[in-house]
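Enquirer: just a sequence and a predicted model for now, questions to come.
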Amino acid sequence: MDAKTYTAALGELRVLRDDIKKAQAALARLEAERDKKITMLADYEKAKAERIAPAAGLSLAEVVSRVPKLAPATLTADATPTEPVQPATVTESAPVQATEATEADEVPGALAPALTPQSTADPEPRPTVEPAPTPVTIAAPASALMERERALPSIPEGPDGDNWFTHTPNLASTHPNFTQQARTTVFLDATTGTLVHRDRTTQLGLGNGSVGEILTAVFHAVPEGAERIYITAGDPWHRDADRHPYLKDAVAAWLNAPAPGWHTDTGRGKDRMAGHFVHPRNPVGRYQRDNSEHHVEIRSAGEWFDTTGATPAIVRDAFVLLWTTLRSHWPDAVIMGSPSQTGRDLWTRTIPERGQFADGYPVLSEELRGLLHATAGQGRTELITPPQVPDQLPALVEYDRTFAYAKHTWKSGVGTPRRITATTFATWSEKEQTKALFGCGHWHVRVTVPTNWNHVGILPAPAPGDRAWHYPATAGTTFTTWAGGPEIYTALANPLQPWKIEILDGLLFDDGKPLDDWSRKLKEAWSRLTAQAQLHGDPAQRTAAHLASRAVRAILLYGIGSFAQRPRMVTGSTPRTMERDVPQDAEIIAFDDHHITWQRPTGFTRDPHAHPEWAAGVWSSARAALLSQRMREDNTYVGALHAPPGSVVAFRTDAVYLTGPQNWPYHGQPGDYLHKGHLAGPVPAPTTEDELLNLRDIGRAALQHRSPHSSGEV
């Protein structure tokens, strides 16, 4: 670039600056006019926020924040104060090694050192019960709720709370009495037009890659029809992304574009999967042929694994390998549209038909499911920035846990949980307290970080934002939260210093193995495919086996997530000419000249396979293992708390990022820490997630170049 071009570009930049200012001013005027209209409408005695929100293109909460008097009565009514609870405080005497529990562990002995005073000249006191008032939560208007940190729910005192501890009548997970039907599937590269159907490859002309053009081309090439089209490359739903402010808007526009001869599938009988699923990267389009019963899905193969560089034929081979491998464990196995659907279907076929749960696993009450939904987070994602870490890192080293969730499925809570109040917990012996905290439980606790703590946080605490969590680590900090037994155990028995835990309330289940058989079969399938990916003589088949092994991982990972059964969010599209038909409780997420795209929560459905207690237990165990895990074969411990203070840079679900390498053994088994990336320093400490991910990719490439066999995706 010369000086003349530089000067001209500066002039163009100033013009853009002025245009942006004008647009911002115009937008501000429009928003002010909109808010003025909302305030005017609120003066109407029958005005409802549910009706105003879709007309304004705002959420219900955003309308209420502008006009608080429109808030529903349930948001503004004060809660009835209750008697304060006496929490049971568990204090510890000396740090011990945290242990990853296995089936061979004896419960009392595993945690007893954490609760029993050490033999010293000046022994510490035994666990005590300390009275402390429980703060009474008073509901506030929505505008106030949005301005403060998210408050976690608690169980009501007395009989009202006790009534939560039951199961939903006539709703249980039972062994299926039918054979799942396979769907005719084709694989399409939307960039090159390559279509693979069984053993036949066809080259298609897709035009601009619209829904209508894809359906026309595919059904011309496959006259007998297809019920599922997997897009292996090309992401056609992103073709107009530059014309929309958000990627989700572009996806919604692509899904809802006219497709001559087809209309949006509205469902068949009890099919709850009707309609499009708007997702920014892995959407699902569901269509039905006009005047016909022919239904078809357009899905992304990226739901299952990363397809980068894989041809449609290799992706097809990966699905064939996946199916044949699963069939060795489930003779009636069928690959369904997504990993979560497949995982849950396979799990139902491991439900025992004899014994204690021959009648199925009952589903918890809606109140307990809602409590677990609000208080049990998933993977730990945290970036630790300066001054907690150096501005210039000596290195950035990534350790990723292999097939991590498969490590934590051997034990889960079953049956109707017991409510363990603070008073009840305080009356128990040390042995009973130990067994309870070591068991399958979910605990409401008040936590105090030790006064001289200098490492990362252990227990999650609610942060501002929907389902956001952070991990307080400042010495002396006190907070109230919910946590699973594995994390409570780690806080009490970590290798540095025990934390103070006050039990306020809790759910305690009987120990069971509802996921063990399912997980064991998936681990065997994963091991077989992983071996093929390493040993097969044909490079294409090695790639297919690798992708199939990743699909098995996705089946278990997303299968566990499906047990959480979060409140459903339904997405829909309504013509602009029928705006009044937009559901009153819907949130407008996109619109154009022809359609309004909206979403609305529908609450918990009567899903017979909803078991959030199992998902919460696995997630808690996985978060605890990021901090401390025992390697039995090597008689050693691994995890973030076994790295030096100040050396932890980040957590990302199954991975931990450190400033230096660790001598952690790796045997390629589920839960082992794989040395996956190593970027030599000095490295500027990342301050954003994007910076971390960029350094992660560079570190993986650097380690692969240095030692091709030392890192790999597993």
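Expert: Ah, there it is.
Enquirer: can we go C-alpha only for contacts and neighbour counts from here?
Expert: Will do.
Enquirer: how close does the closest residue in space to His611 that isn't next to it in sequence get to Arg369?
Expert: Distance criterion CA to CA, 6 or more residues apart in numbering; nearest residue to His611, sequence neighbours excluded, is Phe563 at 4.8 Å. The gap separating Phe563 from Arg369 is 11 Å, by CA to CA, to the nearest Å.
Enquirer: likewise Ser338?
Expert: Using CA to CA, Ser338 is found at 24 Å from Arg369.
Enquirer: ok, these two, which is more surrounded?
Expert: For Ser338 versus Arg369, neighbours defined as other CA atoms under 10 Å are more numerous around Arg369 (23 against 20).
Enquirer: which other helices and strands contact the helix or strand harbouring that one?
Expert: Element membership of Arg369 [criterion: DSSP states H and E] is helix 366-375. With contacts taken as 3 or more CA pairs under 8 Å, 6 or more residues apart in numbering; DSSP states H and E, helix 366-375 sits against strand 478-484, helix 612-627.
Enquirer: of these, which is nearest Arg600?
Expert: Closest approach to Arg600 among those (CA to CA): helix 612-627, 21.5 Å.
Enquirer: and the comparison structure, right after this:
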Amino acid sequence: MDAQSYNTALTELRTLRDEIKKTRSRLAKLEASRDKQVTQVAVYEKAKAERIAPAAGLSVAQLVALAPTLAPATLTTRDTTTAPPGDNPPEPLHQKTAPHTPAPPSAPAAAEPQATTPAPDPDNPPAPILDDAPRTLPCLPGGEAGDAWLTPTANLASTRPNFTQQARSTVFLDTTTGVLVHRNQTHHLDLGTCTAADILHAVFNALPEGAERIYITAGDPWHRDADRHPYLRDAVTTWLNAPTPGWRTDTGRGRDRMAGHFVHARNPVGRYQHENSEHHVEIRSVGEWFDLDGDDPHTVRDAFVLLWQSLRRHWSDAVIMGSPSQTGRDLWTRTIPTRGQWADGYPVLSEELRGLLHATAGQGRNELITPPRVPSQLPRLVEYDRTFAYAKHTWKSPVGTPRRITAHTFATWSHKEQQRALYGCGHWHVRVTVPDTWNHIGLLPAPAPGDRAWHYPAEPGTTFTTWAGGPEIHTALTNPLTPWKIEILDGLLWEEGKPLDDWARKLKETWTNLSAQARLQGNPQQARAAHLASRAVRSILLYGIGSFAQRPRMVTGTTPRTLERDIPTDAEIISFDDQTITWQRPTGFSRDPNAHPEWAAAIWSGARAALLTQRHRDDDTYAGALHTQPGSVIAFRTDALYLTHTQNWPHHQQPGDYLLRGHLTGPLTAPTTEEELLTLRNAGRAALTTTPDA
């Protein structure tokens, strides 16, 4: 760029700046006018929030913030009681051993009476819950209601399938170059403007027999008009729902029935059926399986072939399905025992208990620690990533129907029984106090404002109430610095079993073999294909575990503006234009026979605990954030640690080992946003001269 171009660009930026100011000013006036109109219509005696909200393009909570008199009767304040009904809070569990010496928790002492929550006053209804209200976690109800939660869902269990999964005809398409790879054939397509209709037309012209699955390896055609939309998700929705002459949206079929399109900002799925035949086809992103770095469709094809061949060594009927999560769960069902205690299947928890786990069991730890808790200038930024981390925590899982362990019951147990319970398969409702002398990172997750948001309090003397898994509770009580103060308020305790052990063992062996091929293969393309296949195995386990969590379903729909009163009353408006309103609403949990959030929660808890401290028996050493200097931990990202100093932690190419992924020499300004952290992370990875496979 020369000086003239530079000055011209600055002039254009100033013009854009002025336009942005004008637009923001106009938007502020429009919003003020809307808010005024809302308050005016709210005084109508028959005004209803569910009617006004879609008309104003607001959620019910946002509307109530403007007009509190419209608060629906179903909105009440959250119960601020920290202990479950009917139980007295016990004295805290704490260590009486010297610091730096892990020890089991001591028995709790006598409990004090608990204050009860006042009954609601019908003449003075409480204020509604708004979107930015602090989040309070649910607890188990007392009495018969709580007992009913422990009863598994009737006639629903995970059983071994009695059918053979059918393979789908698959092709790989680069929408940038138009290269299509089908088995050993290569075609060059004219994709026009890369609409779904263009892709379907071009593929079926080149392959008269058609295909059932089209993997997009490059080009991201669903982002072609992203600059016309405020969010990528909106661009994807428009692309998926554009007209496809000769095709209609698929309504699903078969045992792995998946109906309709799946809207995702990065990896969407378009499902279509030919109007004049029974031909079904999916358009998917290969990004669901692994990240590409300019790899052509031939290399991607080879990676999937290697993946299938490797899985077949352990599962004679293995089939690669559309996504890693589908593949992972299908392979797992084929390891369910046909004899023994669980021959009749693994029971599925009640919907209420699944909902409790959904609300109280977070996934990976994602936390950015900013100044003044860390230096404003960092000497360096070092990234350590736990290799194939979740595979380390599948050897033991909760099975069967859980027992409820109340505070009183826990207090009556012996020291040995308490230790065994906290080291077992449990999910605990606890009150936590950070030690007064604490000067390191937080250890236990606490609910933060926002849907499923968590933070990790570390300020000395802070007290909070939360739910956490046994591995994290045990770590907080036996950490190598100072034991934390833990009060057991309630809990769920399962029998220990190995429902995932055979499945995970086979995947780990597959991953190990493919990783070795990637390191030893002399042909660069085959080495790259083996590396991608190993990453696909990682995704199968990672997303397979996530699929056990079975989140509540969210249905998305559109309604013409002229029929807005037909929008479901519990729906949230997510976008709208002159013709239609797009909304979404939760529909609860499906009757999924493979829903086991207790397994996902146990693995996630173990992985979070291992980020803090992990013993390497063969090396007689420990690794993890608690084995670093205070103030040296910059961030956590699921299974990665970002530090200011290098560590001499062992790495033997085994699941769970800490692998050095990036090293950036400073001085560096400490990141204060996720974007800044990722920028430094990418620079650190590029700066590291040798980057082993992770």
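Expert: Received, thanks. This one's a predicted model, so the numbers in the text were calculated from it and none came from an experiment.
Enquirer: isn't the residue nearest to His611 of the first structure right next to Trp614, touching?
Expert: Yes - counting by CA atoms under 8 Å, Phe563 of the first structure touches Trp614, with 7.0 Å between them.
Enquirer: hmm, back to that, put together TSV for the helices and strands packed on helix 366-375 of the first structure, with distance to Gly415 of the first structure on each row.
Expert: Output for these, formatted as TSV (distance: least, CA to CA, whole Å):
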stretch	distance to Gly415 of the first structure
strand 478-484	17
helix 612-627	11
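Enquirer: show me the one of these that comes nearest Arg272 of the first structure.
Expert: Nearest to Arg272 of the first structure, of all these, is helix 612-627, at 19.7 Å by CA to CA.
Enquirer: which stretches of the stretch 251-400 of the first structure form strands?
Expert: Along the stretch 251-400 of the first structure, the segments classed as strands by DSSP state E, counting those that start in this stretch run 262-264, 284-289, 295-300, 361-364, 381-383, 392-401.
Enquirer: after superposition, how close is the longest one to the second structure?
Expert: Okay, so that is strand 392-401 of the first structure. When the second structure is overlaid, strand 392-401 of the first structure sits 1.0 Å from its aligned residues on average, using mean CA distance after the TM-score superposition for the first structure.
Enquirer: same check, this time on the second one
Expert: Once the two are superposed, strand 284-289 of the first structure sits an average of 1.2 Å from its aligned residues in the second structure (mean CA distance after the TM-score superposition for the first structure).
Enquirer: so that strand matches what in the second structure?
Expert: Aligned by TM-score structural alignment, strand 284-289 of the first structure falls on residues 269-274 of the second structure.
Enquirer: contact partners of the matching stretch?
Expert: Contact partners of stretch 269-274 of the second structure, identified using CA atoms under 8 Å, 6 or more residues apart in numbering, comprise 240, 246-250, 259-263, 279-285.
Enquirer: what subset of those residues is buried?
Expert: Taking 16 or more other CA atoms under 10 Å as the criterion, what is buried in these is 240, 247-250, 261-263, 280-285.
Enquirer: so Gly660 of the first structure touches Val397, yeah?
Expert: Yes - counting by CA under 8 Å, Gly660 of the first structure does reach Val397; the two are 5.9 Å apart.
Enquirer: other SSEs contacting the helix ranked longest in the first structure?
Expert: Identified as the longest helix of the first structure according to DSSP state H is helix 3-42. Applying 3+ CA pairs under 8 Å, 6+ apart, one finds that helix 3-42 of the first structure makes contact with helix 49-56, helix 60-66.
Enquirer: so after the shortest one, what's the next helix or strand?
Expert: Using DSSP H and E, the helix or strand that directly follows helix 60-66 of the first structure along the chain is helix 73-76.
Enquirer: let me see the contact set for Ala167 of the second structure.
Expert: Per CA under 8 Å, 6+ apart, neighbours of Ala167 of the second structure: 319-321.
Enquirer: corresponding residue for it in the first structure?
Expert: That one, Ala167 of the second structure, aligns with Ala182 by TM-score structural alignment.
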